[in-house]
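Colleague: structure of the sequence below:
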Amino acid sequence: MRVMGVDPGLTRCGLSLVEGGTGRSVVALDVDVVRTPADLELAERLLRIADAAEYWMDTHKPAVVAIERVFAQHNVRTAMGTAQAGGVVALAAARRGIGVSFHTPSQVKAAVTGNGSADKAQVTTMVTRILGLQTKPTPADAADALALAICHCWRAPMLERMAYAEAAAAEQRKRYEARLRQVRKARKEAGTR
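Modeller: Model prediction:
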């Protein structure tokens, strides 16, 4: 499975591409960071991020885009910019029929390091080790984008199994309720005779 990982941000937006193999095997294919100057208008900054993401999607043809979910940040302005950057990337993917999955920072950290509250240095170290890279990806946005893609590769099979199980349970419940209605109807009809 080819996964594009996105660590959204207005100033720096990390983009990565990994190929997930069998088991926990993942290979890094590309990584970059899109930078936009703070003195540009917001719309222009978002356009630059969208253009870069669209280029990546059209060039690399990912099966899915994994984006960091804005979970909670103390700085509302930063959170808004992060959400807007993630939104334009999600929109670009949706327009291409590419699936989008959101992962919280703690989910990504837990998947990559085993600790949902790991710091950036720990994430970078584990990403470097997992992918067998010679040097650590920099800046941290690049490592975070790779971590998002790795997280999705490892979590996607579990998420699919859970969705299948939930759908099967819902179908079973639907059949049970239909059968229950039939039994009640039959009893009611038998009682009126």
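
Colleague: can we go C-alpha only for contacts and neighbour counts from here?
Modeller: OK.

Colleague: Three-state assignment for residue 89, please.
Modeller: helix (DSSP: H, G, I helix; E, B strand; the rest coil).

Colleague: identify the residues contacting it.
Modeller: 49, 50, 53, 54 (Cα atoms under 8 Å, 6 or more residues apart in numbering).

Colleague: again, 6 Å this time
Modeller: With contact set as Cα atoms under 6 Å, 6 or more residues apart in numbering, residue 89 has these partners: residue 50.

Colleague: for comparison, sequence B:
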Amino acid sequence: MRWLGIDPGLRTTGFGVIELEGQQLRYISSGIIESGEVALGLPHRLGTLYQGVQEVLLRYQPDAAAIEEIFLNVNPRSTLMLGQARGAVIAALVSTGLSVSEYSARGIKQAIVGTGRANKTQMQEMVKRLLKLKKSPSPDAADALGVAICAAHHHQVQMTKAKR
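Modeller: Got it, this is the predicted structure:
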């Protein structure tokens, strides 16, 4: 099964594509989608994120997607802006009929690193190890790959339970 993980952000949204075959994780691709300059305005930037996700979907044809849930920021305006970016990404995902799961940042870090308080470097290193990569992905791509890995494992556990 092919999974697309998304780490949403207004400036930079990370994506990661993996496959889970039996117990084996296989790296397909990862990267970032940049929304453009602030001067372009929020609607344009949200449209750029939407289109970027659509291009990733078209290119990699995932079976399911997962996205990191929003967390409350100290700055309410930043939280609102992140929520709008996340909404644009979710709209792009569901517009193709794709199933979308949501996971908290803490839950993802717990699943990948073993602690919900893991930092970016720890996530990068564990994603590199789990996917047997030669080098660490960028922080946003590593977070997105972590979302995909978390979702794939969660799905696998649910399928195992359903068979019992």
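
Colleague: care to give me the TM-score?
Modeller: Here the TM-score for the pair of chains, by TM-score structural alignment, normalised by the length of structure 2, is 0.91; 162 aligned residues with a Cα RMSD of 1.7 Å.

Colleague: structure 2: strands as residue ranges?
Modeller: Secondary structure of structure 2 (DSSP state E): strands located at 2-7, 12-21, 24-34, 64-68, 99-103.

Colleague: nearest to residue 43 of structure 2, out of those strands?
Modeller: strand 24-34 (13.9 Å; Cα to Cα).

Colleague: what comes up buried for that closest one?
Modeller: 25, 26, 27, 30, 31, 32, 33, 34 (16 or more other Cα atoms under 10 Å).

Colleague: tabulate those in TSV, adding columns for distance to residue 103 of structure 2.
Modeller: Output for the buried residues of strand 24-34 of structure 2, formatted as TSV (distance: Cα to Cα, whole Å):
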residue	distance to residue 103 of structure 2
25	19
26	21
27	20
30	19
31	20
32	19
33	20
34	22
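
Colleague: just the strands of structure 2: most buried one?
Modeller: Most buried of those, by mean neighbour count (mean count of other Cα atoms under 10 Å): strand 2-7, with a mean of 28.

Colleague: give me the mean deviation of it from structure 1.
Modeller: Compared with structure 1 after fitting, strand 2-7 of structure 2 deviates on average by 0.6 Å (mean Cα distance after the TM-score superposition for structure 1).

Colleague: what residues in structure 1 pair up with that strand?
Modeller: Counting by TM-score structural alignment, strand 2-7 of structure 2 pairs with residues 2-7 of structure 1.

Colleague: quick check, distance from that stretch to the centre of its chain.
Modeller: Stretch 2-7 of structure 1 sits 7 Å away from the centroid of its parent chain (Cα atoms, centre = their mean, to the nearest Å).
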